[in-house]
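Q: My questions concern the predicted model and sequence given below.
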Amino acid sequence: MSILVTGGTGALGFHILATVTRNGEKLYSFSDEQPQPWQKVADVTYCTGDLLNFKDVLAVMKEVQPRAIFHLASQSSVGLSYKKPYETLSTNLLGTQTLLEAARQVVPEAKILLLSSSEVYGRTMGTLLTTLRKESDLPNPLTPYATSKACMELLGNQFTNAYGMHIVTIRPFYFTGPHHSRRFLIPAIASQLVKIQKYGAEPIIYSGSLDVSRDVLDVRDVARGLIQVLQAGNPGDVYNICSGKSYTFRELTEMLVDISGADVEFRFDPSKERTLDIPLLIGDPEKIMELGWKPMITIEDCLVDLYNEMIVRLKMEKDLKMG
């Protein structure tokens, strides 16, 4: 038996593969591309294929025979979902259908975790912005990405109810930290700061609005939480993973600037602005804390580790280009 992580080349997949207890089991990642050097975890078998191709997924399922599946693979950018709504819905919904059907045929007893998003909560009339969002709140998605994740949750319910499969769903709030993709705001800014400090780039940071507030966690705490929920969560249940506290992206960015020691100018880039963004989103962590999880890494330490890992990542990229 083994453990399978789809989307294992992402930051969350990296830290799950690096953290999960093996008990002599083999670890497998399934993604659409091989990992870069900074995405690799030792003693993990990296498989590639198309999540939308049932033959690809079925073949991996038969080879791996997982007892546990962390389904993280998705189109995970809210901004990109506006530009590619069909691709987002296809990957996040039909890709999950492909995975669950392959698991049903090959390993129906496997424990499966589906990665949803706090974005499914959206904005609800009559609800205060400062309200801690609970798992019992009805989804009210605003974006193509959030809609795809809300649909994915319903699909997970179908497989649980119809086939008795052990499926749990996690709704993570915003997270960042080492190995986080530069498609997202905070690691993108960390990358710009490293280029300014280490490679003489223009000392200007381009971004959209920094006055959006989010419940923020370190990606390593989120990885621990997913492992805990898969082990101890009730099948069919949904769990927030959050802290109950919020930071503005401006606060996070200012912390990063202090960490880097750079003297920079901020400029607004309208191309990075999201017109339907939720101004404040905070979660209630009570349910997952009842399983024994709590955040352990401070946001300050998270950003220091992200910045230092970004230095290593950019050096690796430079070395690869130089051959």
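A: Happy to help now that I have it.
Q: switch to C-alpha atoms for all contacts and neighbour counts from now on
A: Will do.
Q: could you pull out the strands for the stretch 51-200 of the chain?
A: Listed from the start of the chain, the stretch 51-200 of the chain has strands (DSSP state E, counting those that start in this stretch) covering 66-71, 111-115, 132-133, 166-172, 174-176.
Q: what's the closest of those to K294?
A: Within the strands of the stretch 51-200 of the chain, the stretch nearest K294 is strand 166-172; the backing value is 13.2 Å (CA to CA).
Q: Could you list the residues in contact with the closest one?
A: The set of residues that contact strand 166-172 without belonging to it, under CA atoms under 8 Å, 6 or more residues apart in numbering, is 109-118, 153, 156-157, 159-160, 222, 226, 229-230, 233-242.
Q: Run through who's touching stretch 238-246.
A: 118, 132, 134-135, 168-174, 213-217, 222, 225, 229, 281-285, 287-288, 294-295.
Q: also this one, for the comparison:
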Amino acid sequence: MQRALVTGGNGFVGKYLVRYLQSSGSQVAVLSSSEGHEENNNATFYLADIRDRGKVQSAIQEFKPDHIYHLAAISAVGNSWQSPRLTYEVNVFGTLNVFEAAMNLPSPPKIVNISTAQVYARSSALLSETSPVCPENPYAASKLMSEFLNVQFHRHAEGGIVTARSFNHMGPGQSTDFVLSSIAKQFVEMELGERQRRLSVGNIHVRRDFTDVRDVVAAYSLLMGKGRPNEIYNVCSGRALSIAAIIQEFERISGLRVEIDTHPEKRRIGEFAEVCGDPAKIQAAIGWKAVIPLVTSLQDLLVYWRSALRQSSGQDVPARALHPAL
């Protein structure tokens, strides 16, 4: 049985990854700076901020993982502008703490380090792993810095670090800080009569490459098994859609027609017009590709918010999600 440690295992993606690994037979531990690990109650839990070198080292030495999935990070662009120093402390020095503790074990584990597509320079072309990088916000800069930490571990005969550059992902349980979850929640509020049929959004003309979180965690697991250390892999669908087109799909699924209210404060600083990844390398290397259709992801987002909002108001909960991994 493989022993897998997930840093940031209480986060949106982390919870899905923990369940995925457990269903695959791994013994899982979660290292998180926040409690509330009831959903991961079959996992060993370590309460630790990755900035705390001693606690990170203690947890890793105690659990002795074969694999580490490093997800813990300040991941919201807006937060990174508000707290740039904290972003660098967590995403760079915290990552170094994880890497050093892992690589100093007698038998170092393999690590999948989660980075971001935001490290790439602006481009209307498909972004491959060799595309130019040019981060334009503190979050992206910190993640690119964390990628370069690999250099001091290149010579390790065991273990090694694989980098996953993840593009936009979505799924049930995601915070409304992220656009598709925010849109889905607003549609359900309209269904329940809690708001007028006016959708509050930012720039609906940007185009993004979205992948369902359940496909994303499958990619991370396959990268752990088959990804080559010191290599970078895009985790993406290879298809970009505008937010406007996705709103139209929400309208079709829900049967509601909405008016659009665009708000300047919902626009991100320096927002790219289009971001789309090239998944050729990851498909060739490990045989992974995104398989959950967009319509299923959007339907499951609506199901999630119907359940959450109706439970909060004491109403009956509707049928479960379409995809069995929810």
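A: Sure thing, it's come through. Just so you know, these numbers come straight off a predicted model, no measurement behind them.
Q: Superposed, what's their TM-score?
A: Once superposed, chain against chain, the TM-score is 0.89 (TM-score structural alignment, normalised by the length of structure 1); 312 aligned residues with a CA RMSD of 2.2 Å.
Q: Compile the strands of the stretch 51-200 of structure 1 into JSON lines and extend it with columns for mean neighbour count and distance to V257 of structure 1.
A: As requested, the strands of the stretch 51-200 of structure 1 are exported to JSON lines (neighbours: other CA atoms under 10 Å; distance: least, CA to CA, whole Å):
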{"stretch": "strand 66-71", "mean neighbour count": "22", "distance to V257 of structure 1": "34"}
{"stretch": "strand 111-115", "mean neighbour count": "24", "distance to V257 of structure 1": "31"}
{"stretch": "strand 132-133", "mean neighbour count": "18", "distance to V257 of structure 1": "29"}
{"stretch": "strand 166-172", "mean neighbour count": "25", "distance to V257 of structure 1": "26"}
{"stretch": "strand 174-176", "mean neighbour count": "22", "distance to V257 of structure 1": "16"}
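Q: any chance of the ones you listed in a markdown table, with distance to K40 of structure 1 too?
A: Putting the strands of the stretch 51-200 of structure 1 into a markdown table (distance: least, CA to CA, whole Å) gives the following:
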| stretch | distance to K40 of structure 1 |
| --- | --- |
| strand 66-71 | 17 |
| strand 111-115 | 21 |
| strand 132-133 | 35 |
| strand 166-172 | 23 |
| strand 174-176 | 18 |
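Q: of those strands, which approaches Q197 of structure 1 most closely?
A: Shortest distance between Q197 of structure 1 and the strands of the stretch 51-200 of structure 1, using CA to CA, is found for strand 174-176: 21.1 Å.
Q: Now do the closest one: which range of structure 2 does it align onto?
A: Mapping strand 174-176 of structure 1 onto structure 2 (TM-score structural alignment) gives residues 168-170.
Q: Quick check: that stretch compared with structure 1, mean distance?
A: Per the superposition on structure 1, stretch 168-170 of structure 2 and its aligned residues are separated by 0.9 Å on average (mean CA distance after the TM-score superposition for structure 1).
Q: list the contacts for the equivalent of L280 of structure 1 over in structure 2?
A: Correspondence of L280 of structure 1 to structure 2, assessed by TM-score structural alignment: E274. When contacts are counted by CA under 8 Å, 6+ apart, E274 of structure 2 is found next to S123, S124, V206, R207, R208, A240.
Q: Generate a ChimeraX selection restricted to the buried entries among those.
A: Buried members of the contacts of E274 of structure 2, defined by 16 or more other CA atoms under 10 Å, are picked up in ChimeraX with:
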select :206,207,208,240
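Q: Could you tell me which of the contacts of E274 of structure 2 belong to helices?
A: Residues of the contacts of E274 of structure 2 located in helices (DSSP state H): none.
Q: What is the nearest of the contacts of E274 of structure 2 to Y139 of structure 2?
A: Set against Y139 of structure 2, the nearest of those by CA to CA is R208 (17.9 Å).
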